[in-house]
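> Structure of the sequence below:
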Amino acid sequence: MNPFERRTVASLALLYSFRMLGLFMVLPLLALYAADLPGASPTLIGLALGVYGLSQALLQIPLGWLSDRVGRRPVIVGGLLMFALGSLIAGLADSVQGIILGRALQGAGAIAGTIMALVADQTRSEQRTKAMAIVGASIGLAFTFALILGPLVASWGGLSAVFFLTVVLALAGIGVVLLVVPSSPVSARAHDEVGARGNMLRYSLSDPELLRLNAGVFILHFILMAAFLVIPGMLESGLGVSREAHWQVYLAVVLLSLLGVLPLMRRAERGGRPRQAFAAGLAILSLALALLAAPEIPALLWLGLWLFFVGFNYLEATLPSLVSKTVSARGRGTALGIYATCQFLGAFAGGALGGVLLAQWGAHGLALLCLGLALGWLLLALPRMTAIAGGAEPAATAEGELPRP
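A predicted model of the protein is given here:
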C-alpha cells in the first residue's frame, strides 16, 4: 500500500472499530442486566438486542445510495450523530422499552455500507482485498475487546455506563472522520454518474453471487444475535461462571480463536484455496453450534465457544471483501448498502425472533435452529464459491463502468 492508502485504511479501521465496539459491548450484557428491569421478558430482551438491526436494515440502502450521490463523509458524520443520540437515550432509560427505543435510534446511524464503500473508493484494486481484510480484522478486534470491556464497565457502572461510553466513542469517531480520514479521490463526476441507480440496484438485487453473499451475512448475524441470548446463561448455569467474570472467559476463547482464524486466512490468501478455507469456516461454525446444542457438558461447552469464535471471526472478515470485488467503484455504495441491510436484518431477526423461540423452545432448541441455518448456508455457498473468491473483479464491473444485469 502507498502512504495515502495506509492512512485511509488505518483511519477507517479505527472508525469502524469505535462504532462496532459500541454495538458489541451490549451483546454479553443485555440478556443478563435487562432481565432485572421492570416488565422484562425473553421476547422484549430479544427485541432490545436486535431492534437496532431493523433500523439499520431500513436505512442502509438509502444511505448507501445517498453516499454515491453526495459523498461518503457527510453521510458518515450524520450517522455517527444519530448513533450517539440513540446511545444517550438508552443510557438514560429505566425500562426495557426505553432501551428498545435507544437501540432503534442507534441503528438509524446506518453507515456500515458507506464506510466499506469509502475503503474501496480509496484503495487500488490490487490492494483492496488487503484493505478489506484489515478493516475486517479491526471488526474482529472490536468484537473481542467489546466482550471484555463491556462486562468490566457494567460491573462498575451497570448497563447505563456502557451506553454512555458508546456516546463518547461515537463522538470520537466524528473526530476521526473530520481530522484523520483523507479526502476521497473519487471525483464528483463519479458520484453524478450513479444517476443510473435503478440499473445498479437491479443488478445488486439480482446477481447470483451477491445474493449468496447477502444470504450468508443474514444467516451469520442471525446466529450471532441468537447465540448471545443463550451463551451468557450457559456460562452461568453450565460452567458456573459469575457474570462479573464473564470477560475472562471471552478473553480466553477469543484470543485462542486466533489459532484457528490465522491458518484459515493463510490458506485462503497465500495457499490459493479460498473456497476450501471458506467452507472450513462454515463447517467450524456448524460444529460449534452442534456442541452448544448438546447437553451442558463443560468440556463440550468450552470447545463449542472456541470454535464459535473461530468460525464467526473468519467469516465476518471475509464476506465484505468478496462483495467489494463483485461490483465496480461507481455502484459499490449501493451494493454494500444492500449487503449491510441483509447483515442487520439478520441481527434483528436473530434477536427478535430468537427471543420468541427461546421462550418456546429453550436454549438447546434455539441452538439447533442456528445449526440448521449454518448447514443450509454451507449447501448454498459451496457450488459457486470458487467463482466469487477467485480474486479478480468481473470484466463487466471494471473501474469506470457500471455493471449490466
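
> contacts and neighbour counts: CA atoms only from here.
Will do.

> Return the set of buried residues in stretch 343-363.
343-358, 363 (16 or more other CA atoms under 10 Å).

> Equivalent analysis for stretch 287-305, please.
Within stretch 287-305, the residues that qualify as buried are 287-293, 296, 300-302, 304-305, counting by 16+ other CA under 10 Å.

> from those, which is closest to residue 167?
When those are ranked by distance to residue 167 (CA to CA), residue 305 comes first, at 29.9 Å.

> Please tell me how far the closest one sits from residue 18.
For residue 305, the distance to residue 18 equals 25 Å [CA to CA, to the nearest Å].

> Same check on residue 128?
With CA to CA as the criterion, residue 128 and residue 18 are 22 Å apart.

> In the buried residues of stretch 287-305, find the pair that's most separated.
The span of the buried residues of stretch 287-305, defined through CA to CA, is set by 287 and 296 at 15.2 Å.

> which residues does residue 171 contact?
With contact taken as CA atoms under 8 Å, 6 or more residues apart in numbering, residue 171 is in contact with 80-81, 84.

> got these as TSV, with neighbour count columns?
Below are the contacts of residue 171 laid out as TSV (neighbours: other CA atoms under 10 Å):
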residue	neighbour count
80	26
81	19
84	26
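
> Let me know the closest of the residues you listed to residue 28.
Of these, the one sitting nearest to residue 28 (CA to CA) turns out to be residue 84, at 20.5 Å.

> State the helix or strand in which that closest one lies.
Here residue 84, judged by DSSP states H and E, is contained in helix 72-92.

> Now do the buried residues in that helix.
For helix 72-92, by 16+ other CA under 10 Å, it's 72-73, 75-77, 79-92.

> Tell me which residue of this protein is furthest from the middle?
residue 189 (31.1 Å; CA atoms, centre = their mean).

> That one and residue 4, how far apart?
For residue 189, the distance to residue 4 - CA to CA - is 21 Å.

> same thing with residue 316?
Relative to residue 4, and taking CA to CA, residue 316 is found at 26 Å.

> Of the two, give the one with the bigger neighbour count.
residue 316 (18 against 13; other CA atoms under 10 Å).

> Let's compare: structure for the following, please.
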Amino acid sequence: MTPPFERRAVLPLAGLYVFRMLGLFMVLPVLSLYGDAYSGASAALLGVALGAYGFSQAILQIPFGYLSDRFGRKPLITIGLLLFAAGSVLAAVADSVYGLIAGRVLQGCGAIASVLMAFVADLTAEENRTKAMALIGASIGVAFSLALILGPLVTESFGLAGVFWLTAVLALSGLGLLWYVVPAAPVRVMPQRLDWGSVFRDLELWRLNIGIFALHFVLMATFIAMPRYLELYGLPREQHWLLYLPVMVLSFLAMLPFMILGEKRGKVKQNFIGAIALLVIVQVLLGWLQGSALLGVVMLFGFFMAFNLLEATLPSWVSKVASAEVKGTATGVYSSWQFAGAFAGGASGGVVFQAFGFGAVFALCAAILLLWLLVALFQQPPAPPVRLSLQVPEGMDAIEVTRLSTLPGVRQVTWVDTESTVLLQVDARHFDNSAISMYRWREA
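Presented below is the predicted three-dimensional model:
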C-alpha cells in the first residue's frame, strides 16, 4: 500500500496533471471538425496545429528536466504553467490557422512533463512507483474523458476560442495547487560528480524513448482520423462526447486487473507486449473493416485499454532505470521523444488523411506499432528494488554519507532524519551488503 505521505504528495500532482492535460486534450475531438473556420485552414495544416505543441515540447523537455535537477522542481513547473497559459491566450485570439499554430507552439514551451514525472519519482518509494504512475495515468484518463466531453460542449457554445480561454484559466489555477498543496520534495543525497552521459548510453532507456514516441504518434494520428470516421459512419459530432466517456471509464477499469496482477505475479513484460499487440490489432481492423460506428466504438475501447496500461508502465520504468541524480534529465529525454511523437503523429496523420483517407492513417499507425513491438521484445523490466534503513553512526559527516550514492547497485539515497537515518533503494543484483557494514541497517 502507498504510504499516507506518498498519497498526499501524489494526489495533488495528479490534480496538476488533470489541469494541464485538460488544456491539451480538449482540442483533440474538435480541431479536425471545427478548425476549418480558421482562414487558410486545410486538413494538413490542422494536423500541424494539433501536433504543434509537441514540437516545442520535444525541444524543451531536456532543458526543463536538467534545470529542475539543478534549481528544483517547483520553480520550473511555475515557468512552464505561465508559458502554457500565454500560448493558450495567443491561440484564443487567433483568426488564422497560422496564428493557431503559433499559439500551440507557445503552449508547448511550457515543457513540464519531465519535471512532473521526476517530482513524482522524488516523492515516492520505488516499490510504490508503478502504483503512483498508474494514479497519474488514471488522472490523465480522467482528464481525457472530461476533455472529450467539455471540448465539444465548450466549442458548441463559445467556439474553439472558448476552449483556449478555458485552458489558460486551468493553467493559472494549477499554480495555486502547486505552491499551496503539493509538498516539497525530500532531500536526495547526490554524488559529487553527476554522470549525465549515462542517460544517453543506457540501451533500456532508449527502448523506452522509442516506445513513448510510437505511443503518442499513434494517439495523435488516430485522433486526426477517428472523429471523422465516427461522423461518416453514423455518429453526429454533437454526440461524440456521449461515446467517449463510457469508453474511457470502462477501458480503464478493464486495464486495472492486468496491471495489478502483472505486478504481483511478475508478468509485467507479458502485459506490456500484449498491450502493444492489441494496439496493432485495433489499427489493422479499423483500416480493414471500415463501415460501422459500432466497430469504431469497440476499437476505441481496445485502444484505450492498451493505451492506459502503456501510459502507466513506460514512465514508471524510466524512473526505475535512471539514476536518482539524473532522473530529471532522463525524464526530459523521455518526454522529448513523447512530444516529438505527438508532433510527428499529428502532422503525418493530417497529411496522410488529406491525401489518402482513413485507411492509410490506420495503416501508418499499425506500421509504427509493429516496429515498436519488435523493439519491445528485447525490453528488460527493472528488477524489484530493495529498501534499506540505515542508522548513521554518531560523528559521521555528510560527505561520508554522500559516498553511499556511489556504491554499485545504489539507486537512491534519501535523508529521512538528517541527524541519524538514511534510506537506500538498491538493486539487489549489484549491491553488496558488506559495503554498509559500518552502519546499523535493516530492510525498510
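
> so which of the contacts of residue 171 of the first structure comes closest to residue 373 of the first structure?
residue 80 (32.3 Å).

> That closest one maps to what in the second structure?
Correspondence of residue 80 of the first structure to the second structure, assessed by TM-score structural alignment: residue 81.

> Pull the contacting residues for its match.
Counting by CA under 8 Å, 6+ apart, residue 81 of the second structure has contacts 110, 112, 171-172, 174-175.

> Who wins on neighbours among these?
That'd be residue 112 among the contacts of residue 81 of the second structure, by other CA under 10 Å, with 28 neighbours.

> Residue 76 is in contact with that one, correct?
Yes - Residue 112 of the second structure is within contact range of residue 76, at 7.2 Å (criterion: CA atoms under 8 Å).

> Now for residue 208 of the first structure, how many residues are close by?
13.

> hmm, I was thinking of residue 202 of the second structure
Other residues within reach of residue 202 of the second structure, judged by other CA under 10 Å, total 12.

> what's the answer for residue 380 of the second structure, then?
Residue 380 of the second structure has 12 nearby residues by other CA under 10 Å.

> now swap in residue 101 of the first structure and tell me
18.

> I'd assumed residue 91 was in contact with it.
No - using CA under 8 Å, residue 101 of the first structure makes no contact with residue 91, being 10.9 Å away.

> Check whether residue 54 of the first structure really touches residue 105, as I assumed.
No - look at residue 54 of the first structure against residue 105 with CA under 8 Å: they stay out of range, at 10.2 Å.

> which SS class is residue 326 of the first structure?
coil (DSSP: H, G, I helix; E, B strand; the rest coil).

> Quick check: the aligned residue for it in the second structure?
In the second structure, residue 326 of the first structure lands on residue 321 (TM-score structural alignment).

> And for residue 61 of the first structure?
In the second structure, residue 61 of the first structure lands on residue 62 (TM-score structural alignment).

> Could you check how far the nearest residue to its match once chain neighbours are set aside is from residue 114 of the second structure?
Setting aside the residues directly before and after it, residue 62 of the second structure is nearest to residue 332 in space (CA to CA, 6 or more residues apart in numbering), at 4.0 Å. Going from residue 332 of the second structure to residue 114 of the second structure by CA to CA gives 5 Å.

> Spell out the secondary structure type for residue 193 of the second structure.
Under three-state DSSP, residue 193 of the second structure comes out as coil.

> Tell me, how many residues neighbour it?
8.

> next one: the one 5 residues further on
Residue 198 of the second structure has 14 neighbouring residues, counting by other CA under 10 Å.

> what does it align to in the first structure?
So, by TM-score structural alignment, residue 198 of the second structure is matched to residue 203.

> That match and residue 403 touch, don't they?
Yes - contact between residue 203 of the first structure and residue 403 holds when scored by CA under 8 Å: they sit 7.2 Å apart.

> Direction-wise, compare the helix or strand where residue 336 of the second structure lies with helix 73-93 and give the angle.
Using DSSP H and E, residue 336 of the second structure sits in helix 327-356. On the basis of axes from the mean of the first three to the mean of the last three CA atoms, to 10 degrees, helix 327-356 of the second structure is oriented at 20 degrees to helix 73-93.

> follow-up on the earlier one: what do we get in the first structure for the residue nearest to residue 62 of the second structure?
Residue 332 of the second structure maps onto residue 337 in the first structure, by TM-score structural alignment.

> residues in contact with its match?
By CA under 8 Å, 6+ apart, residue 337 of the first structure lies in contact with 60-65, 112-114.

> now with 6 Å?
60-61, 64, 113 (CA atoms under 6 Å, 6 or more residues apart in numbering).

> any idea which helix or strand comes after the helix or strand harbouring residue 414 of the second structure?
In the assignment (DSSP H and E), residue 414 of the second structure maps to strand 410-417. For strand 410-417 of the second structure, the succeeding helix or strand toward the C-terminus, using DSSP H and E, is strand 421-426.

> That next one to strand 410-417, inter-axis angle?
160 degrees.

> counting contacts, what elements does strand 421-426 of the second structure pack onto?
strand 386-391, strand 410-417 (3 or more CA pairs under 6 Å, 6 or more residues apart in numbering; DSSP states H and E).

> Read off where the next helix-or-strand element following the first one ends up in the first structure.
Just to be clear, that refers to strand 386-391 of the second structure. Sequence-wise, the next helix or strand downstream of strand 386-391 of the second structure (DSSP H and E) is helix 398-402. Residues of the first structure offer no counterpart to helix 398-402 of the second structure, counting by TM-score structural alignment.
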